[in-house]
Structure formats: C-alpha cells, structure tokens
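[1] What follows is a predicted protein model with its sequence.
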Amino acid sequence: MSEKHAEVGGAGLVGLSTALLLRRAGWSVTVHEEADAVREIGAGISLHQGACSVFEHLGLMDRILAAGVDLDASQALSHTGEVLADRALAGAYRQLAIRRQVLIKMLADEADAQGVEVLTNSRVTGATADGVLLLAGGKSRNADLVVGADGFHSAVRESVGLTDKKVQRSNGATRLLIDYDKASGRTVLEEWWGPATRMGIIPIGGGQTYVYMSSRESDRRATQVPIDPDYWGGLFPAVDKEIFQLLSQVQDARHDRYPYVKPKAWSKGRVAIVGDALNAVPPSLGLGATLGLRNARLMVDALGVHDSVPDALRAWEATARPDTEWIQRWSLFRERLSHNLPAPLARVRSKLLQRSNGFRGWGNRGRNFDEQLITGARR
C-alpha cells in the first residue's frame, strides 16, 4: 500500500507536532510556513502533563527537560501576597516551563531529522474538501489529508466553511521574558490575583523568568507596551518591585486580546483543523497548548484505525469534542472570574480559589482538568 500524504498549513507548536505525529504513524508530510523562517511569537510556555504525554510519545521529553524547568509547585496568591492555594506539581498535575522559541526550534529540528518537509515563504490561502491545499500565487498541493494549523485567523477553516464563532474577547494579556532568577528551594509558578487583573511569574531556566499580565482591554494603562511599572506595582504591591522595572525595559513585549473559536465541525471531507484554528481559548486555565496537542494526537490515532480519512475525522470529533468544549467553557468562566467580577465579589473569588486549590479540578462531571487531557490515560 502506498504511503499516505498530508499537507499541513502552519509551522507553529501544534502544526509541527501534528506533522511529527503523522510522520511517526507512517505518513509523508509537508508543512507550509508563511514567514521566511520557522519561529514562535511569544515568550514562554507552560506545558501540562497532557502536553508532556504527547512529547513523550514523540521521544522529545529528555530534550525538553534539559532545556526547561520541571516545576515543583503552583501557587495562587492575592495581590497583597496572601497564599490562596499551594499545589504540588507531579504525576497527572505535572507542569514544565520552557522558552517558546527553544521548543519550536526543537520541533523544527526533529521534523527535519524525521524527513518532514518544511517550506517557508509559503502562504496558505485555503483548502478544498477533496484534499487540496491552496497557496498564494495560485499554487495548490494535493493530499490524502489537509490540516489547517494556521491559527485563530485560519484561512483553511474559513475557506471550507467550518467557522461558527470566532471572537476576540474583551480581556487580554501581555507576555514577556526577563533576566530574573531568585528561586530558593522550590521552583514555583506564581499566579497573582488582583480585583480585575492577574499576573503569572514562572521560572523557565537559564536565569530567565516568563511573566504574563492580563487585564481588561478597556484598561489602557494595563495594556500599554512597554508596561507602566508604577501602575502594575501599585496593583500588586507584594510583588518584587525589581520585576516591574525589568518588565518596563522589555521593548519587544507583545499584548494580545484573548481569542475564542467554536467551529461548526472539526473537518470537512479530507480537511481538518487543529490548534488555535480549532480550539482557541482564553489561557485562563493555561491549557491551550495542551488541548491543541491532545486533539492532534487523537486525530492521528483515529486515522490509524479507520481506512477512510473522512470517517476517521468524524470519529475523532465525536471522541474529542465534548471534553474540548468542556475545557473551553471553564476557561471562559475563569476568564470572567479574573477580570469581570464586580469589585465586592473579589473576596468571594478568593474563597473559591482556596476551596478549589487554585481552581484546578472543579467540573460539572467531577474531573480534573489536567488529568482529563492526558491521551495515554484513555488506553
């Protein structure tokens, strides 16, 4: 039987990982990247055990561990420094932190080593349901499977009519890297909660710290780049003032509104969507990358079971969509909890964070968010 071929639009985290998963399953794969080189926009990333299970499957975990930080604990703190939750990170609750660009380069190098073709300066403009990837300049590529991993504004998703909802939310975040490392003993992910703002401070190794600062988009002082150290220092008086001074000096900081995507369907014919094209979600649970990687692996697993690509894609959606939408609902709820509560309810929110151990593990079906996304646990 001849080797099946896939064309993937987008060489980001999920696009490259999908290509590696398909290659490992015996497919030939070509990945298209619009930029002139494979690079990641962003600062750091936290990988939950669901993501780690995918990278273990791909044989990449030793390299990721060598380049990042295996976090010991996660804390939720009030803006005045009160510890609301302190959760050990191990097993199903494991989290790693790493620079995004380091991870992307690792994936790109592995793709090259495994014989995945990556074409740069190749802009995807759409697809057709019979398995044709459309490119700028009137070019096209035929495939047994076309995968749109081309992000929130996915041309693949739009071209085959899969979009139901595509929303830029009224809240967003600025993400930055700084040279700061004052860890003593445990490596801890700190999440600081203000009345309508939130900060994450995460050691990522090599003497660097990844910081995200989220707020309402209507708060212009909170969203400005470079950041206003006096404003943020006033919002979080218990955070080391040196952090805000260092953050204010970062010239390439990036601020983005939170995205949300709900597709009508996950595929059409021989075309599927993955990553932010499929399940973009406010990162209030920090599970966007894990969700994208988990869904990509389940898609490739389904392709290995069904002879027909369209049948496999429909079976994949039936299996993976309920949990995806469950995570998205809770992410939207936690986003509102972070930024859209009336001020008098902030004290109630603190109690919720204490009772739910940092808001990890409450769900309408009584399952833990992190544990549910470990694909290996289903076998």
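    Okay, I see it. Remember, predicted model here, so these are calculated numbers, not experimental data.
[2] From here on, just use CA atoms for contacts and neighbour counts.
    OK.
[3] show me where the stretch 151-300 of the chain has strands.
    Along the stretch 151-300 of the chain, counting by DSSP state E, counting those that start in this stretch, strands occupy 163-179, 188-193, 198-205, 208-216, 254-263, 267-268, 271-273.
[4] Nearest to residue 14, out of these?
    Closest approach to residue 14 among those is made by strand 271-273 (10.5 Å; CA to CA).
[5] Pull out the buried positions in whatever helix or strand residue 54 lives in.
    According to DSSP states H and E, residue 54 maps onto helix 49-57. For helix 49-57, the neighbour count (16 or more other CA atoms under 10 Å) marks 49-55 as buried.
[6] Would you mind putting those into TSV with distance to residue 78 alongside?
    Listed next are those as TSV, based on distance: CA to CA, whole Å:
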residue	distance to residue 78
49	26
50	28
51	28
52	29
53	32
54	34
55	34
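[7] and the comparison structure, right after this:
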Amino acid sequence: MSAVSRVGIVGAGFAGTAAAILLADGGVEVDLFDAKPEVSALGSGITIQGNACRILDQLGVWEQVQENSYPFDVLGLRAPDPQGSVIAVIPDAKMGGENYPATIGMYRPDLAAILVERAEKAGVRLHWGAKVDDLLQDTSGVDLQWSEGGARRSERFDLVIGADGLHSAVRELIGIDARPQQNGMGIWRAFVPRPAEVTHTDLVYGGPCYIAGYCPTGPDRMYAYLVEEAQERTALSPEEQLATMRELAASYHGPWDEVRESLGPDARINYTWFTQHLVEGAWNRGRVVVIGDAAHSCPPTIAQGAAMSLEDAVVLAELLLAADSLDDAVWAEFSDRRLPRLREVVNASSQLADWLIAHNRDADVPGLMRRVATIVSQPA
C-alpha cells in the first residue's frame, strides 16, 4: 500500500512530470499544476548523460527520446586557434551502462512534450495556467489553493510536491530560505543547423569566453553555446543579442565558422546566468516537499542538472509507493539517498566553474570528472 493516495505536483518540468508518471503508474491519483498556459514550445537544446537516459527508459519514453535526439559516445576538445584544431577526442563514460549512449543531445521542448504526453496517458490531470496561491496543511493533508482562469480553487491532497523550478513558489510558501546564487558566469545559447562534421560535443576553452561548445540534437540541428563572464544582458534587443553572440563567436573556428554564419532571427538566442544552491537538511516541511531545481541547481559544467532532477523523482516515488505511511522515516531515507549525491554533483559542477573563472591550468579536471562519473553511474 502506498503512503499516499492523492498527490498534487506543482511544476510540469522534468522532475514534476517524472514524479507524476511514476506515482500515477503506481496507482496514485495525481494532479499536476503549472503556471504556464501550455507545455513550453520555447528553448534550445539539452545535453543528457547516460544515467538520465536510464531513467527515461524507466519512465517508458526511451523509444520516443531516441527518435528525437542525437547519441554520441565521445567528447572532443578543440583549440581557440584560427583552424579550430582538434586537440583530442576522448571516449565518454557510459554512466547509464552499456545499454545506453554516453550522451544524447535533444531539443529541450521536445523532451518536455514527450514527458507531458506520457503523464497524460498515465492518467495525470494537468492544470495549465494554474498559479499556486497558498498551501494550508495539517497532520492528515494539504489544501492546495490556486488561481486558474480567473477563479480561485482549492483541493486537498495527501502530499504536495514542489517541482516548480529555481524561483519556486512552493519553496517560499513552506519557509525554506535557500535561494539560487549567481556564480559569475553567463551563457548564450542558440539553436542552429548542424554542420556535417559535428557528430558529438566539442568544447573550446579559452578566447573571449570561458567555454565555446555545441551539441548535436538531431540529423540536421544542434545547439551552440558560449559561456562568458556574467553581464547584464536583459536590456538587449533581439538584434543586439544576435550581434553580441556573433561577435563573441568570431574568435572560434572550425565548425564555429559555419555556426556563426547560420546565426539569425530564427536561432532562438537566449541568455541566462549560471546559479548554484542546495537545500541542506530536510526538503520537506510536513506534507510538502521540494525536488528538482526547487531544491538544487548547479552550473551545467558537467551536464547533470536534468539527471539529478529526474533522480529526485525516481527516489521519491519509490519511497512513497513502498511505504505504508508518510512518516519521518520516509523523509529521513529520502535525505540520506539524495543529499550526499547532490553535494558531490553541485560541488563538482561549481568547482569546475570556479577553476575556469580563475583560469586555473593546474586543476585536476579529469580526476573530478572521474569521481562524478563513478558516483552517478550507480542508480540513485
């Protein structure tokens, strides 16, 4: 018997939809709330490591993901020289095991749509345009109050899961004061045609940016990114954003010459700052718990953000479906299984970013990457 029979989940991102799917498949009645009017059609690409691929298979969407992504098993390093010379092509760790590629690239909105569709098929009730206003709980349940379509509504749940992202309303409502902190880096992303020679991620360290990279997402598309010192870029017009990214990309060559020429109004250019945070101690307050980006974030320097969010959902759903009651033992085991692993990943991601900011050429990057790979290769 499950510890819960009815669950409300706030946030239809990767953590929220994954938790909804697993709980609904386990016989739990699930309502999923999101402030957006529909599943997002905007965004660029995402790099997904093997441990996340393993979970996507567990969620029953691996076949669709394979059809809409680009797999590869190596990582390339290029020089910031006029030729974009290849320095090395390194076999990448298969953190999901031999049945999955080391890495896949994918268009982020495609993955979001696949997960939402799977949640609907599992029987999850979706509420789009639903803004959570308050959470009132006692020892037996939680009254979730939200606004939808101009009306105020309320429903009672055994548990509410806050998977509503970096600026989580649920986290604030339950009094967890951890907040994402900027780490000094900003990233430009663009969605562009894939040059034929790009068959895996290549990274360039040096030049005007900390990192210049790209990741193929399909037969003819990829996303390209430039990581720079964080700056206030919100006032730039789309034309100014395009000009800025082209200017930064001018120092990189090889496939970047083709990428730079392909940057245009349809490249979906966006700019964000890297953040990092981790909620230490319990992620719940009574019968409300936060997971995913609401509980932790890190610079995407080792591409584990989505994987960690999916892992949160897997572990939480497993514990809820196996327990007879929602007691302190459930929350203690959840913390024991998530916090040590998240500390390693967040600290390693932040350490690598700090080394880049400091231009530390003596840093043991291979050792750091091996340590993280060893940890996350084991199922959560």
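    Arrived safely, thanks for sending. Model, not experiment: these values are computed from the prediction.
[8] And the strands of the stretch 151-300 of the first structure: which comes nearest residue 304 of the first structure?
    Closest to residue 304 of the first structure of the strands of the stretch 151-300 of the first structure is strand 271-273 (CA to CA; 15.2 Å).
[9] Could you report the neighbour count for residue 303 of the second structure?
    Residue 303 of the second structure has 17 neighbours, counted by other CA atoms under 10 Å.
[10] Tell me how far the aligned partner of residue 243 of the first structure in the second structure lies from residue 238 of the second structure.
    With TM-score structural alignment as the matching criterion, the partner of residue 243 of the first structure in the second structure is residue 259. Here the criterion is CA to CA, to the nearest Å. By it, residue 259 of the second structure lies 18 Å from residue 238 of the second structure.
[11] and what of residue 134 of the second structure?
    For residue 134 of the second structure, the distance to residue 238 of the second structure equals 37 Å [CA to CA].
[12] The second structure: helices as residue ranges?
    Taking DSSP state H to define them, one finds helices in the second structure at 14-25, 50-58, 62-67, 108-121, 169-173, 238-249, 255-262, 305-322, 328-357, 365-376.
[13] Who are the contact partners of the most centrally placed residue in the first structure?
    Here the mean C-alpha position of the first structure is nearest to the C-alpha of residue 289 (CA atoms, centre = their mean), at a distance of 2.5 Å. By CA atoms under 8 Å, 6 or more residues apart in numbering, the residues touching residue 289 of the first structure are 13-14, 47, 51, 275.
[14] Quick one: map it onto the second structure.
    Taking TM-score structural alignment, residue 289 of the first structure has residue 306 as its aligned residue in the second structure.
[15] Equivalent analysis for residue 327 of the first structure, please.
    So, by TM-score structural alignment, residue 327 of the first structure is matched to residue 345.
[16] Look at its match and say how many residues are nearby.
    Neighbours of residue 345 of the second structure using other CA under 10 Å come to 26.
[17] before we move on, what about residue 272 of the second structure?
    A count of neighbours around residue 272 of the second structure, defined by other CA under 10 Å, yields 16.
[18] Now which residue in the first structure aligns to it?
    Match for residue 272 of the second structure (TM-score structural alignment): residue 256.
[19] Its match contacts residue 173, correct?
    Yes. Judged on CA atoms under 8 Å, residue 256 of the first structure makes contact with residue 173 at a distance of 5.7 Å.
[20] ok so, going back, if I pick the match of residue 272 of the second structure, what's in contact with it?
    Per CA under 8 Å, 6+ apart, neighbours of residue 256 of the first structure: 172-174.
[21] Pretty sure residue 84 of the first structure sits against residue 78.
    Yes. Using CA under 8 Å, residue 84 of the first structure makes contact with residue 78 at a distance of 6.8 Å.
[22] what touches both of these two?
    Taking CA under 8 Å, 6+ apart as the contact rule, residue 84 of the first structure and residue 78 both touch residue 350.
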